[in-house]
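In: Please find the sequence and the predicted model below.
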Amino acid sequence: MSVPYETAAYEPAESPESPEEHLARLLGRALNSFELPDEAIRPLDCALAQDSSLHSAHHSAGLHRETYRHTWLLADGSAVTLWELVHNTVPGSDPQHEVYVDEEELRAATARLPLPPDAPDFELPVLVTLAPVPAPRHVYAPDDSADHARRLLRRAENPDRPDGETAQALSTAFAHQITQAFGRPGRAGRQGLAFSLYEHAFLLRDGRELSLWEVEHTATPDGRHMCEVYPSEVAARDAMERRAARQR
């Protein structure tokens, strides 16, 4: 039987641990961590942020199996994923943890367990055409959004922040949504260095959607908190990469 899980019960959303600490905890509980190649683990020592989510879960007659996806954001903008398998061998026994570097290895490991596989293989008829799945839309909330946009742009300290034309368009915003774009704030490089990336999505009165990307960090000479705002996610991640590179 497949069952839904809240990942918050597994990885606390307010966990203060850094990406490096999360990696150490993951490898510390994995029975097969010694089998993981160094070249796959070494880049994670300088990760900027980390995110974990439940991938699948099955329970049957006292046996259980869950798989988790752990992803790290690196300073060069790339992401590295490790796959964790959690299961028990007999009903009521303590869970065992295993970690794999790719999803194929994870599937091979789950196949040997006395539970149904995550997704049985099947073939679609050649004449079947699958319609593209639309990307989920933002869930906007009316909340003095034009003023929120003004305050966001006002506290941005980067000289290449969005221009007056963007500010003018945002003056017509009537709803917005703020989401963290990747993981939780993490420390990288020197002790206490933190990066966070947020998307501020606005709904304008003419029906258009416009997003600003906020980078919050402490990669400053005196370690103070700094806010930068960019018109695109690519520009924001490039800025994070540049800031992180200066701290190496």
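Out: On my side now, so go ahead.
In: Please make it C-alpha for all contacts and neighbour counts, starting now.
Out: Will do.
In: okay, now the nearest residue to residue 220 once chain neighbours are set aside: neighbour count?
Out: Closest residue in space to residue 220, ignoring its immediate chain neighbours: residue 226 at 7.5 Å, by CA to CA, 6 or more residues apart in numbering. Number of residues near residue 226 (other CA atoms under 10 Å) recorded here: 16.
In: cool, residue 5 as well?
Out: When neighbours are defined as other CA under 10 Å, residue 5 has 14 of them.
In: go on, residue 98?
Out: Neighbour tally, residue 98, other CA under 10 Å: 19.
In: Help me confirm that it comes into contact with residue 35.
Out: No - counting by CA atoms under 8 Å, residue 98 sits too far from residue 35 to count as a contact (10.2 Å).
In: and the gap between the residue nearest to residue 220 and residue 166?
Out: Applying CA to CA, to the nearest Å, the value for residue 226 to residue 166 is 21 Å.
In: Identify the residues contacting residue 180.
Out: By CA atoms under 8 Å, 6 or more residues apart in numbering, the contact set of residue 180 is 196, 197, 198, 199.
In: what do you get for residue 51?
Out: 70, 71, 72, 182, 183, 184.
In: rerun that using 10 Å as the cut-off
Out: 11, 13, 19, 22, 69-73, 81, 182-186 (CA atoms under 10 Å, 6 or more residues apart in numbering).
In: Looking at these, which is nearest residue 5?
Out: Nearest to residue 5 among those, counting by CA to CA, is residue 11 at 11.6 Å.
In: Look at the closest one and give its secondary structure.
Out: coil (DSSP: H, G, I helix; E, B strand; the rest coil).
In: again with residue 28
Out: Residue 28 - assigned by three-state DSSP - is helix.
In: Please report the distance of it from residue 198.
Out: Taking CA to CA, one finds residue 28 at 31 Å from residue 198.
In: what about versus this one:
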Amino acid sequence: MARTRAGGGEGAGMDRSGPGGDPGSGEPTPAEQVQELLARAQNGFDIGEGVLERLGTALMHQCELRSYRQRNDEPRALRCNTYRHVFLLADGSSLLLYELEHDTGPEERFLYELYAREEALDEAERRVHERIGGGIGPGSEDEELPAWLAEELLLAMGPARPRREYVSEESPDHARRLLRRAENTDGPGEVVRELLQGALGHHIALITKPRRRGPGRDATWCRFYEHAFLLEGGGEVSLWELEHNMTTDGRLVCEVYLDEAEAEVAADRHARAQGVDL
């Protein structure tokens, strides 16, 4: 998997592939991404069949740097990077895999571990940080790059709007599922619903403006998706999905808006209600 690293060879990595991948670009499809993760992971067999079945429907893949640590006062540098792999599934939901990359083994090469549960990842990170030593663990301000800062580095790279590649299969059904899942009452109305029943194609894009604050599983975060629909006559309509956990119980919810700015305003409104600074 290609990763872009910043800051002397270590930093934020991102890899995006659209629905079905782009055979002409050489980018791996989401299914190929899953196979690559499993192939290099030492514990790939621990990922359950249920998770693998869901991943078989993945339409898009996004890789984000979750945490980073490097210790240079040893005979050789010891590094530990954690990546969050986000897969957008055919039913509109998302599934996360966590990849732990470290070189704390006897040989100077990276080893990889893969986890579907954040609790299991936390245990693995503690084990690796103990090997690195120095009395510094996840969340340290001395050597740890906070996950929110890694994402801010991605934002500084500028907005990424991938070229649209419309999928022509079940576009009206995709629109129905998306709007049915939305929990906000100020979303698209019946006119839009009826218009999208004649959609000829759709394209899903994870917009490069992830926001996250706080460590570990208690982090407050939100992400934005653009669902673009191709209409008869060549017209286009985009719906903007806001996925966040800024709820009283931390539950993950989906909201859908007709305008990108409306989704941004909603995210800021939820953040203020929860006393969070995004």
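Out: Cool, the structure landed. These numbers come from a predicted model, not from an experiment.
In: What does the TM-score come to for these two?
Out: Here the superposed chains carry a TM-score of 0.50, computed using TM-score structural alignment, normalised by the length of structure 1; 159 aligned residues with a CA RMSD of 4.1 Å.
In: element containing the most centrally placed residue in structure 2?
Out: Closest residue to the average C-alpha location of structure 2: residue 86 at 3.6 Å, with CA atoms, centre = their mean. In the assignment (DSSP states H and E), residue 86 of structure 2 maps to strand 78-89.
In: In structure 1, which residues correspond to that strand?
Out: Alignment of strand 78-89 of structure 2 against structure 1: residues 63-74, by TM-score structural alignment.
In: Can you give the distance of that stretch from its chain's centre?
Out: 12 Å (CA atoms, centre = their mean, to the nearest Å).
In: Equivalent analysis for stretch 57-75 of structure 1, please.
Out: On CA atoms, centre = their mean, the centre of stretch 57-75 of structure 1 falls 15 Å from that of its chain.
In: Next, the buried residues of it.
Out: Of the residues in stretch 57-75 of structure 1, 57-58, 63-75 count as buried by neighbour count, 16 or more other CA atoms under 10 Å.
In: What is the most widely separated pair among these?
Out: The span of these, defined through CA to CA, is set by 63 and 75 at 39.7 Å.
In: outside of the longest helix along structure 1, which residues touch it?
Out: The single longest helix within structure 1, with elements called by DSSP state H, is helix 233-246. For helix 233-246 of structure 1, contacts defined as CA under 10 Å, 6+ apart pick out 46-48, 74-78, 158, 160, 181, 188-190, 193-199, 211-220, 228-230.
In: quick one: it to chain centroid distance?
Out: 16 Å.
In: which parts of that helix are buried?
Out: Along helix 233-246 of structure 1, these residues count as buried under the neighbour rule (16+ other CA under 10 Å): 233, 236, 237, 239, 240, 241, 243, 244.
In: how about residue 98 of structure 1, secondary structure?
Out: Per three-state DSSP, residue 98 of structure 1 ends up strand.
In: mind listing what the alignment partner in structure 2 of it touches?
Out: Matched to structure 2 by TM-score structural alignment, residue 98 of structure 1 sits across from residue 113. Neighbour list for residue 113 of structure 2: 37-38, 40-44, 46, 82, 98-102, 121, 124 [criterion: CA under 10 Å, 6+ apart].
In: And residue 128 of structure 2, by the same measure?
Out: 78, 79, 80, 100, 101, 102, 103, 104, 105, 122, 137.
In: same thing but at 8 Å, please
Out: Taking CA under 8 Å, 6+ apart, we find residue 128 of structure 2 in contact with 80, 102, 104.
In: Of the residues you listed, just say which sits nearest to residue 254 of structure 2.
Out: Closest to residue 254 of structure 2, out of all of those and judged by CA to CA, is residue 80, at 32.5 Å.
In: Go ahead and confirm that closest one touches residue 103.
Out: Yes - in terms of CA under 8 Å, residue 80 of structure 2 counts as a neighbour of residue 103; the distance is 7.0 Å.
In: And stretch 220-240 of structure 2, what's buried?
Out: 220-231, 238-240.
In: actually stretch 258-268 of structure 2, sorry about that
Out: 258, 260, 262, 263, 266, 267.
In: returning to what we had before: buried subset of the contacts of residue 113 of structure 2, written for ChimeraX?
Out: ChimeraX command restricting the contacts of residue 113 of structure 2 to the buried ones, with burial defined by 16+ other CA under 10 Å:
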select :37,38,41,44,82,98,99,100,101,102,121,124
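In: From the contacts of residue 113 of structure 2, pick the one nearest residue 148 of structure 2.
Out: residue 82 (13.1 Å).
In: Pull the contacting residues for the closest one.
Out: Residue 82 of structure 2 neighbours (CA under 8 Å, 6+ apart): 65, 66, 67, 68, 98, 99, 100, 101.
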